[in-house]
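Engineer: structure, please.
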Amino acid sequence: MKSAKTTSPTDVQVFLNTHGFSGYQWLIFGLCFMVVLLDGFDTAAIGYIAPSLVGEWGVSKPALAPVLSAALFGLAGGALSAGPLADRLGRRTVLLASVFVFGAACLASGYVNSLTELTVLRFITGLGLGAAMPNAVTLTSEFCPDRQRAMLTNAMFCGFPLGAAFGGFLAAWMIPQWGWRSVLHLGGVVPLILFVVMLFTLPESVRYMVAKGQPVERIRRILARISATVADASSFVLTEARADVAAKSGLGVVLSPRYRTGSLMLWLAYFMGLVIFYALINWMPILFKEAGMSPQKATLVSALFPLGGVGAIAFGWLMDRFNANRVIALGFALTALAVFLVGQLIGDDGMLILMVFVAGAIMNTAQSSLPALAAAFYPTQGRATGVSWMLGIGRFGGIAGSFLVAQLTAHQMGFASIFAVVAIPGLIAAAALLVKQWAHPEAPHTQGGSGASARGAAAH
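Structural biologist: This is a model prediction of the structure:
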């Protein structure tokens, strides 16, 4: 005879909230972390091999522009298309496909014999990379308890800067021994191995399965890996802090009147963050050199800027306990101040080095926290689309950032003035997040998933 509790619907988010973070959830976290780590490695790989291409193929630096930018356009295209697909087909399916695509394309890139072939394959690699990251963020977020969601999602996202940095060290060691093609071979083989591992171990998001009314047996089988207490559950429901809307697609949710203002503000904040990042990462060595630094010192000081992304874990902890919009808005406001101060410190090498590192640490931390914020903002039916469109539209901010400084230097603007202008997007990003908070008031623990509305799964 069944007990009463076995006939009561089991709320999947309450289940995740009331059980410790299990080994199975750590496995999911680890797989998604590896996806983002390899995403960072493969995104940065072209920059590490570019000098070797110039030397071996005898091409001019301007001729490399299409190769260097192809992946950026692929990243945007992959992100914009993958979210709607994941909200329709599932996070697991699209994530597996994206890892296979960027692994296979990167591996094939190691066998090209022309810039045209490499450009095409870098674009395809970018499509896979752009699709992988938002789905890794979404899947991780949907297996987290509310109280740790931002911290764990941010920790997973730290794989990207670590992968990019680790790739630099590996490339410096591998290229002299085996040539530039070896970097692309490694960047292809490892994702393909990870694809095989994920094929047999990575589950679908249980929140997505409940939202889509998938069979109870499949949902129960996954949750039983977290805790055996779910073994007798006969049905499942999903509570959403964010109410569902009458939309036929993920993009319909993101652009619905209920979510439109928040979506636009997230896009604006992520766009402006990447304006700052790419403006500085691409131009600081040149600006410092023109301000009187030796080329070697200019490069070393500039290299400090992208090192601080691991601070996103601390921001995640704050986001789980305080208002996440205001925490990240403060981060962008401090970024603007720090970038402005960099422009005032030329000639004082000690303070300049410190401020470049501080600016990078705060900027990368704030930027790396936005995917977790977006994942918490949308309901399950539009979460993958919401995260991926923010990332995809933000990519164009990277392109804009590079052109911004080029225009400022063309107009003979001085060193301090350039940094003052580049600081402005930080203030715009902060303002955008405060507008989002005004339009969609949030308090701690209403940003992740417990709360307002419940829907039942089809128990077939």
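Engineer: can we go C-alpha only for contacts and neighbour counts from here?
Structural biologist: Noted.
Engineer: show me what contacts residue 295?
Structural biologist: By C-alpha atoms under 8 Å, 6 or more residues apart in numbering, residue 295 lies in contact with 285, 289.
Engineer: relative to residue 284, how far out is it?
Structural biologist: Separation of residue 295 from residue 284 (C-alpha to C-alpha, to the nearest Å): 11 Å.
Engineer: what count of nearby residues applies to residue 254?
Structural biologist: Residues within reach of residue 254, counting by other C-alpha atoms under 10 Å, total 28.
Engineer: that one and residue 389, how far apart?
Structural biologist: Taking C-alpha to C-alpha as the measure, residue 254 and residue 389 are separated by 9 Å.
Engineer: need the longest helix for the chain.
Structural biologist: helix 23-57 (DSSP state H).
Engineer: give the buried residues for that helix.
Structural biologist: Within helix 23-57, the residues that count as buried by 16 or more other C-alpha atoms under 10 Å are 24-25, 28-29, 31-46, 48-49, 52-53.
Engineer: let's see this one next, to set against the first:
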Amino acid sequence: MGLGAILLAPLGDRFGRRPLLTITVLLIAVATIGTASAGSATGFAVWRLLTGTFLGACLPNATALVAELAPRRRRVGLLTVVSCGVSAGGVAAGFVVPPLAAGGWPMIFIVPGCLTALLALALFLLLPESPKLLLASGRRDALSALSLRLGLGSAARWQAPAAAPAKPSMLAPLARDYRFATFVFVGIYTLNATSLYMLVSWLPTVLPRAGFAVDQAARLTSLVQAGGLVTGLLLSSFLDRGRTTLTLVCAYLAVAAALLAFGVIPKTLIGWGFLLLVAGGGVSGVHLAMMAVGTSFYPPQILSSAIGFAVAVARVGAIAGPLLGGLLIKSDVAPATFLATVVVPVLACAAGVLLVPYVRRPADGRTPPPLRHPAEA
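Structural biologist: Next up, the predicted model:
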């Protein structure tokens, strides 16, 4: 996913989000079905690597397209819903895989692959292109048709967005005008990934050490993802009202307080379950919402590149978190101490959020009122 995000996702900025999404979803289907034909561990790994690469190219462009099509006052909420789809799909897989596996392990890949191919066809028939990319490429006729289709009014209501590199590249987010925004966005997103994956990877080990049964530990660990879905949607309702800094700082402080409280709250299912819902759900929820916040830092011409860059660099945090947790486990620290250690990257994220107000935002690409979309009025 990291490879696809940084190498292929920027192509959406250059050639359009619609063709890249349609092609990559089709390639995901082909690679998924191809996995079922693997006759060795090496072949299996190659097919999964290809699947992840195309997923890494697809997700940043899907996020970028929603960011451009969504009304401004509902943008963060809609983007968070899209991000929640990844977690919801992971939960759904737990219910879908067992009956598919009853028909043999290849069915786990054949059936989803075929459904993904149908999705690619639906995208080809129904998915619109980014209005701002149509404007930037001078395709006024296509923009007019799309504006009428989406109820956005005349194409004349759109104005050229802020200047950006004529040929966006994977390094466009590091250009001078966007370097600080990238430092803030990618820094918070990576540190948050460190916290999230440190928890998710080691809770099944830490909780039994605290005295919980293995099945209880599994249920408690599931609260991280489930709580993230709820928390992400809750945070988005405040973020859409323009309270970005206050909302995210309060969320991180609540997570830090919950992580420290493991040292004083009795080790019960209810007590520690509540703390995990706040701490794990908070970290997971902010991870979903932060992607939505980051989309406002860049103009449309480099949005896929910026999101792809963030996703790729965040893989560093996704690797560092479990490694750091492994060192603590090897040192045989107490469960409460392990959880308290996660406070360090969490508070670093809160400090990073304080820099968000200093990020220079790009022009939205539309003329001022009263020419805005009615949904943004």
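Engineer: residue range for the longest helix seen in the second structure in the first structure?
Structural biologist: Looking across the second structure with DSSP H, the single longest helix is helix 179-209. Aligned by TM-score structural alignment, helix 179-209 of the second structure falls on residues 260-290 of the first structure.
Engineer: can you pull the buried residues of that stretch?
Structural biologist: For stretch 260-290 of the first structure, the neighbour count (16+ other C-alpha under 10 Å) marks 260-263, 265-281, 283-285, 287-288 as buried.
Engineer: and stretch 362-370 of the second structure, by the same measure?
Structural biologist: 362, 363, 364, 365, 366, 367.
Engineer: now swap in stretch 149-164 of the first structure and tell me
Structural biologist: Neighbour counts over stretch 149-164 of the first structure (16+ other C-alpha under 10 Å) mark 149-164 as buried.
Engineer: try stretch 331-349 of the first structure
Structural biologist: Residues of stretch 331-349 of the first structure classed as buried: 331-346 (neighbour count, 16+ other C-alpha under 10 Å).
Engineer: residue 120 of the first structure matches what in the second structure?
Structural biologist: Correspondence of residue 120 of the first structure to the second structure, assessed by TM-score structural alignment: residue 46.
Engineer: before we move on, what about residue 318 of the first structure?
Structural biologist: Checking TM-score structural alignment: residue 318 of the first structure goes with residue 238.
Engineer: contacting residues for the closest residue in space to that match that isn't next to it in sequence?
Structural biologist: The shortest distance from residue 238 of the second structure to any non-neighbouring residue, by C-alpha to C-alpha, 6 or more residues apart in numbering, is to residue 247 (6.7 Å). Counting by C-alpha under 8 Å, 6+ apart, residue 247 of the second structure touches 235, 238, 239.
Engineer: okay, and which of those residues map to helices?
Structural biologist: Those of the contacts of residue 247 of the second structure mapping onto helices are 235, 238, 239, per DSSP H.
Engineer: contact partners for the first one?
Structural biologist: Residues counted as contacts of residue 235 of the second structure (C-alpha under 8 Å, 6+ apart) are 247, 248, 285, 286, 289.
Engineer: apply 7 Å and report the result again.
Structural biologist: Residues in contact with residue 235 of the second structure (C-alpha atoms under 7 Å, 6 or more residues apart in numbering) are 247, 289.
Engineer: now, which of the contacts of residue 247 of the second structure sits nearest residue 61 of the second structure?
Structural biologist: residue 239 (21.6 Å; C-alpha to C-alpha).
Engineer: distance of the closest one from residue 233 of the second structure?
Structural biologist: Distance of residue 239 of the second structure to residue 233 of the second structure, computed by C-alpha to C-alpha: 10 Å.
Engineer: mind listing the strands for the first structure?
Structural biologist: 10-11, 236-240, 453-456 (DSSP state E).
Engineer: right, and those strands - which one's nearest residue 82 of the first structure?
Structural biologist: Taking C-alpha to C-alpha, strand 236-240 is the member of the strands of the first structure nearest to residue 82 of the first structure, at 22.6 Å.
Engineer: for the closest one, packing partners?
Structural biologist: Packing partners of strand 236-240 of the first structure (3 or more C-alpha pairs under 7 Å, 6 or more residues apart in numbering; DSSP states H and E): strand 10-11, helix 12-18, helix 206-211, strand 453-456.
Engineer: so which of the ones you listed is the most packed in?
Structural biologist: helix 206-211 (a mean of 23; mean count of other C-alpha atoms under 10 Å).
Engineer: among the strands of the first structure, which is nearest residue 409 of the first structure?
Structural biologist: Among those, the nearest to residue 409 of the first structure by C-alpha to C-alpha is strand 236-240 (49.0 Å).
Engineer: excluding chain neighbours, what is closest to residue 185 of the second structure?
Structural biologist: residue 294 (5.8 Å).
Engineer: and the one you found, what's its match in the first structure?
Structural biologist: Under TM-score structural alignment, residue 294 of the second structure pairs with residue 374 in the first structure.
Engineer: quick check: that match touching residue 387?
Structural biologist: Yes - with contact defined as C-alpha atoms under 7 Å, residue 374 of the first structure reaches residue 387; the gap is 5.5 Å.
Engineer: please say which of those two ends up with more neighbours.
Structural biologist: Remark: of residue 374 of the first structure and residue 387, residue 387 carries more neighbours, 32 against 26, as counted by other C-alpha under 10 Å.
Engineer: what does that one align to in the second structure?
Structural biologist: Using TM-score structural alignment, the equivalent of residue 387 of the first structure in the second structure is residue 307.
Engineer: in the stretch 201-350 of the second structure, which spans are helices?
Structural biologist: Using DSSP state H, counting those that start in this stretch, the helices of the stretch 201-350 of the second structure run over 214-239, 244-261, 269-294, 303-330, 335-341, 343-353.
Engineer: right, and these - which one's nearest residue 136 of the second structure?
Structural biologist: The nearest among the helices of the stretch 201-350 of the second structure, by C-alpha to C-alpha, is helix 303-330 at 13.4 Å.
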